[in-house]
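# Let's see this in three dimensions:
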Amino acid sequence: MSDTTANGNPAAIAGQAEYPAGRWLIAAVVGLAAFMEVLDISIANVSLSHIAGSLSASQDEATWILTAYLVSNAIVLPISGWLSQVMGRKRFFITSIVAFSIASLACGMAPSLAWLVVFRIIQGAAGGGLQPVSQAVLADSFPPRERGMAFSIYGVAVVFAPAIGPTLGGWITDNVSWHWIFLLNVPVGIVLTILAWLLVHDTAAYEKARKAKMAAGFTVDYIGLALLTLGLGCLQIMLDKGQDDDWFSSTFITTMAVTSGLSLLALVLWEPFQRHPIMDLSLFRYRNFSIANIMMFMLGFVLFGSTLLIPQFVQQVLGYTATLAGLVISPGGFVIVVMMPIVGMLSGRVDARWMVGIGLSLVSISMFHMTGFDLDSSYTQLVLARCLQTLGLAFIFIPVTSIAYVGVPPDKTDQVSAMVNLTRNIGGSVGISLVTTWLARRGQYHHEVLASSVTPYDHQTQALLHQLTQHFMAAGAAFNEARHQAQATIANLVAEQSQLMSFIDDYWILGIVIACLVPLSLLMSSGKEEH
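Predicted structure coming up:
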C-alpha cells in the first residue's frame, strides 16, 4: 500500500468499510451531473442566431451568452474545493444542482438578452462546482483499484458532452425551440437532486477533517478570492473576445490581459502565505499532479479546439449543413462512450505512461491525417479521422485523471479535482481562441499569396479566364457578363483554396503540439503507487 493511503486516511486503513455499497449508482449520478453542466458549455453555440433574433439582439451581442457562462464557471471551478470544505461536500453538491436547475429555468424564460446573460452568469457559477465535486466524490467512493473504471463514467460525461452538444442543441432549436436547450435541465436537475440526497454522503473521515479545520478557526481569504475572480474573469473575457476585437490592437482586450496577468501573479505570490488559501498552490510540488495538469490543459485544448474546427471546416469549405456537420462530430463521441469503460478496465493493469503516450500519439496522427483533407474529402473520411482522434483522447483522460491523485494527501482530494478541472476548461478556452485566431490569420496570409499570383501577366490565370469566359458564353451570357462571371469564379476559387489551406495549417499546428507532449508522458508515474 502506498504512503498516501497510509497517511492517516481512516477509510483506507479500514479496508473497504468506508466505500459505499451503491458506489456504481453514485458514479452514474455524479457523472450525469457533470454531463449536464459540461453540455451547457457547448449546447448553445449553434443556437445563437435564433436566440439573437428572438430577443432582438445582434449576433455579437448574443455571444455574451457564452462568455458570461464561461467567466462565472471559470471563477467558481478553482474555489469549489474550498467551498466544499466550508459547506460540506454533499450540501455543496446538492446546492449546485438546485441552483443550476433554477438558473436553467430562468434562462429558458428570459424576456430579454440582458436577463439571459444575468441568468447565464448564475448558471455558470452554479455549474462550476459540479465537475470537481463529482470527481472528488468518485475518488472517495471507490477503492484505488476501481477508480479507473469509475473515472471512465465521469470521462464519458465530460468528453462526450462537448462532442454531442452542438448536434443536440441544433436539433432542439430546429425542431422545438431554443428555450428548451435550457429548460431540459430542469427535470434532469430534479431527479439528480433526489438521487444525490439519497445516495451521496460525506465519508466519516472527510467530515471529521472538515469539522476539525472549521473548529480550528477557519478564515476566509478575501484578498485571494478577489484576485482569483479578477484574474480568471478577465482572462476568460480576453480569450473569448480577443479575435473579434483584433486582440491587442483593442484597448479593451489589452486592459483585460494586463489586469488578468497582474491579478494572477499577485495571487501566486499571496496564496502560499495564507493559512486557508482559496487555491492550494502547494499541490504543484507533486510531480504527478503538475504533469497531470499540463496534460489536462492540452486535452481541453485539443478537445474543444478540434470540436470547433471540424464543424467549421465541413460547413465553410465543403458546404455541409449544420445538422450534417454535427453528424461528423457525433460518431467520435460514441467512440468515447465505448472506449472509456475499456480504458477504465485497463487502468491499473497497463502502465499509465504507455496508455497516455499511445493516446497522445493517436491524437497527433489523427491531426496529421487531417492535413490531407481537400475539397473532395468524403463524409466517411471525415468521420474516421474524428473517431481516431477521440480514440486517442479516451486513452489520455482516465490515466491522467487517476495519476493526479497519486502522492497527494487524502484531505486534498477536493483541491485536486478543482484544479484539474480548471486547467482542462482553461485549456479548452485557449484552444478555441487560438485555433480561431490561427484560422483567420492564416486565411488572410494564403489569400494574399494566392491573389498576388492571379494577375493579367500570369499565363495560367489568363488561360483559365478565357476558358471560363467561353464556358459562360456557351451557356448564353453576353461577353461582358461572361467575363465578369469568369472573374468572380476565379475570385471564389482563390478564397476557397486559401480557406482550405488555413484549416490545414491549423491541423499541422495541433498535430505538432500534441506530438511534442509524448515524451512528457514518460515523466509521469506508472500509476502503480495507487495499488
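
# use CA for all of it now, contacts and neighbours both
Noted.

# list the buried ones in stretch 440-453?
Applying a neighbour-count criterion of 16 or more other C-alpha atoms under 10 Å, the buried positions in stretch 440-453 are 442, 443, 445, 446, 447.

# I'd like the list of those residues that fall within helices, please.
Assigned to helices by DSSP state H, the following of the buried residues of stretch 440-453 qualify: 442, 443, 445, 446, 447.

# Using CSV, lay out these together with distance to residue 505.
Conversion of those to CSV gives the following (distance: C-alpha to C-alpha, whole Å):
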residue, distance to residue 505
442, 7
443, 9
445, 11
446, 10
447, 13
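
# And this one, please, so the two structures can be compared:
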Amino acid sequence: MSDKYAPRDWHPDERPTLPGSPSFPQHTPRRRLAFFLVGTLVTLTGGLGNSLVTVNLINLQGALGAYASEVNWLPTAYVMTNASMNLLLVKFRQQFGLRAFTEFFLVLYALVTFAHLFVNDLGSAIAVRAAHGMAGAALSTLGLYYTLQAASRREIRPRFIAASLGISQLPQPIAYLFSTRLLELANWRGLYLFELGLTLVTLSAVLWLKLPPGDRFKAFRPTDFLTFALFAPGVALLCAALTFGRVLWWTSQPWVGVALAGAVFLIVAAIAVEHNRRNPLLNLRWLTNGMIARLFLAMMLVRVVLSEQSVGAVGFLRLVGLNNDQMTMLFLVVLLATVAGIAIAVLVMNPQHLMGPQVVALLIMALGAWIDSHATSLTRPEEMYVSQAMLAFGGVLFLGPLLLTLMGTVVTNPGNLITFSVLFSLTQNIGALLGSSLLGTWQVTREKFHSSILAEQLSSLDPLVAARIQRGAAAYAGTLADPAARTRQGISVLAQTQTREANILAYNDVFLAIAAIAAFLALWIFGRALWLMYVAPPAAPPAKGHTALDEGPAEPPTDSPIATPEGQPPLPVPRHPLPHNEITR
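Purely as a prediction, here's the structure:
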C-alpha cells in the first residue's frame, strides 16, 4: 500500500468527521470568516447557474427558437445528470483527495460555463446543460465543507450545516432580482457571462484558500461503474418522464410511459447488482430501515410543499399577466425571509431536539399556503408578500434539522455516506421535479373541473351573460362593422375570462393541497414525538460530552457493511453512538 493511502495520526480535535471530508485544524477568527465567505460564494455559484436558466425559460425559448414544451429540456437535462453524480463523487473525494476534487471540478465547471457562450441551438444547449449538471453536483458539497471550517468548536458544527443548507436556498430569489438586467445586457448570453465571471471568482477564491487535507484510500471498485451505468440512465429517464408527463400530458405521448418503464427497469437492475455485492455503493439495508424511510418520505413531501413558490405563486402571477420584472419586490421579500430563516435556524439548532423546529416550520408553511388559497384575479405580488415570506422562512427552518438527523445516522456508520449523498440528492432534485409534476397535474385537472362547472352556468339566456357578451363586443365597435363578428368576439372574450377564472380556482386548490400536505406532515412528526416520549422504550443515553458530528474513527466491527478488501485500510467508524434525540430513536 502506498504512503498516500496511509491513514494519518490525527489529533482528536482535527480528525475528519467522515471519509473524504477535510480535517479540522484550528483557525484564526479571520481565517474562519474567510472560510465562511468562500463557502457562501461556492454554494451560491453552484445554485445560481441552474436558477438563472429556470427563471428565464420564456426568454430562452425565443432566443433558441424552441417551442414552450421543448425549452423544458434545459432544466431537466441539468437535473438528469446532477441527481446521480454523487454515486461517484464521494469516492472521487476519498481516493484522489479534496484538493484534486476541488480544483478539477471547479475548472470543469468554468469550462462548461464558457461553452454556454457558443451555444446556438436547443440541441447544443441541452448537451451543455447536462454537462453543467455533472460539474455542478460537486459544488454543493464543496460549499458545505468550506462553511464547516468556520466553526470554532465541534459542538457548533450542526449550526453551520443549517447555515450552508439555508444559503443553498438563496439562488432562486436572487436570480429573480437581477436576471432581467442580464438579459438586457447581452440577451441570453448575459446570463452565462455573469455565471462565468462568478465561477472564475470562485475558482480564484478556492485556490487562494485551500481546504485542509483529509485521509485518502483506494475507494473505487470495477462494479461501481456498472451500478452507475444502470442507475444514472434510470434516474435520467425518471426525470424526463416527471417533467414532460405534466407538460405534454401523461397519456398523450407514448414515450413518457416508455421512459417510466425504462426507469423502473434500470433502477431495479442497479439495486439487484448492489444487493449481491460484498461492498456495495448503496447500503440497501440502511436505506430500507424504517427511520430512513420516514426521513426519505418527509424530505420528498417537503420538496412538494416548497414547490408552491415556483409552481404555485409564480405560475399564478404569470397567469394574471405578470413577468419577472413585476415580481422583483416579491422575491426581495422572499430573499430577506430566507436570510431570516437561516439566522433563526442557526440560533435554535439543537442536535438533541430536532422535531420542534420541524413542526413549527411546517405549520408556518401550511398557514402561508392557506393564505394564498384565497387568491382572486385581482391578487398581485403585494398581497403575497406575507404568505411567500412564511413559506421561504419555514422551508429553511425545516430543512436544517431534517438534514442533521439524516447526517447523524451516517456519522455512526460512515459506510452509508454514499447512500446518504445519493438519498439527499435524489430528494432535492427528484423531489423538486415530483412536486412540480404533481402540483402541475393537479392544477390542470382542477382547471378542467372548474371550467366544466363555469361553462354550465354561462347561458346566453341569462341577462348577465348576455350583457357581458355585449360589453365585450362593444370593444370591437371601432374595428369590426359586422354585428355578428363583434358578437363572436364578445363570446371569445367571455370564454377567455372563464378559462382564466377556472385556472385561478385551480391554483387555489393547489395552494389548499399544499397547506394540507404541510399540516399532515407536521401532525405526523408531532404524533411520532409524542409516541417516542410516552410509549416507546427509552434509548440508551449518549456518551458524555459527545455530539453527533464530532466523533473520530475506530475499527469497524466484524459485521460492518463497510469492511474493505484485504490490504486496504478500514473506513473510519465513530467510537460512540449517535446521541439520543427524538428522531433517531
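
# For the two chains, what TM-score is obtained?
The TM-score (TM-score structural alignment, normalised by the length of structure 1) is 0.86; 516 aligned residues with a C-alpha RMSD of 3.4 Å.

# Excluding covalently adjacent residues, which one is nearest to the residue most central in space within structure 2?
Nearest to the geometric centre of structure 2 sits residue 428, at 3.5 Å (C-alpha atoms, centre = their mean). Sequence neighbours aside, residue 303 is the residue nearest to residue 428 of structure 2 in space, at 6.8 Å (criterion: C-alpha to C-alpha, 6 or more residues apart in numbering).

# next one: residue 421 of structure 1
Going by C-alpha to C-alpha, 6+ apart, residue 421 of structure 1 has residue 132 as its nearest residue, at 6.1 Å.

# and stretch 223-239 of structure 2, how far out from the chain's middle?
Computed by C-alpha atoms, centre = their mean, to the nearest Å, the separation of stretch 223-239 of structure 2 from the middle of its chain amounts to 20 Å.

# what's the average distance of that stretch to structure 1?
For stretch 223-239 of structure 2, the mean deviation from structure 1 after alignment is 1.4 Å (mean C-alpha distance after the TM-score superposition for structure 1).

# go on, stretch 177-193 of structure 2?
Its aligned residues in structure 1 lie a mean 2.4 Å from stretch 177-193 of structure 2 after superposition (mean C-alpha distance after the TM-score superposition for structure 1).

# Just tell me what the residue nearest to the centre of structure 2 corresponds to in structure 1.
Aligning on TM-score structural alignment places residue 428 of structure 2 opposite residue 424 in structure 1.

# can I assume that match is in contact with residue 303?
No - taking contacts as C-alpha atoms under 8 Å, residue 424 of structure 1 lies outside contact range of residue 303: 9.5 Å.

# Pull the contacting residues for the alignment partner in structure 1 of residue 85 of structure 2.
Alignment note: residue 85 of structure 2 maps to residue 76 in structure 1; criterion TM-score structural alignment. With contact taken as C-alpha atoms under 8 Å, 6 or more residues apart in numbering, residue 76 of structure 1 is in contact with 125, 126, 128, 129.

# could you pull out the helices for the stretch 401-531 of structure 1?
Read by DSSP state H, counting those that start in this stretch, the stretch 401-531 of structure 1 holds these helices, from start to end of the chain: 413-453, 459-474, 479-521.

# Average offset of the longest one relative to structure 2?
The reference is to helix 479-521 of structure 1. Per the superposition on structure 2, helix 479-521 of structure 1 and its aligned residues are separated by 2.1 Å on average (mean C-alpha distance after the TM-score superposition for structure 1).

# Let me know the angle separating that helix from helix 413-453.
Here helix 479-521 of structure 1 runs at 150 degrees with respect to helix 413-453, directions being taken by axes from the mean of the first three to the mean of the last three C-alpha atoms, to 10 degrees.
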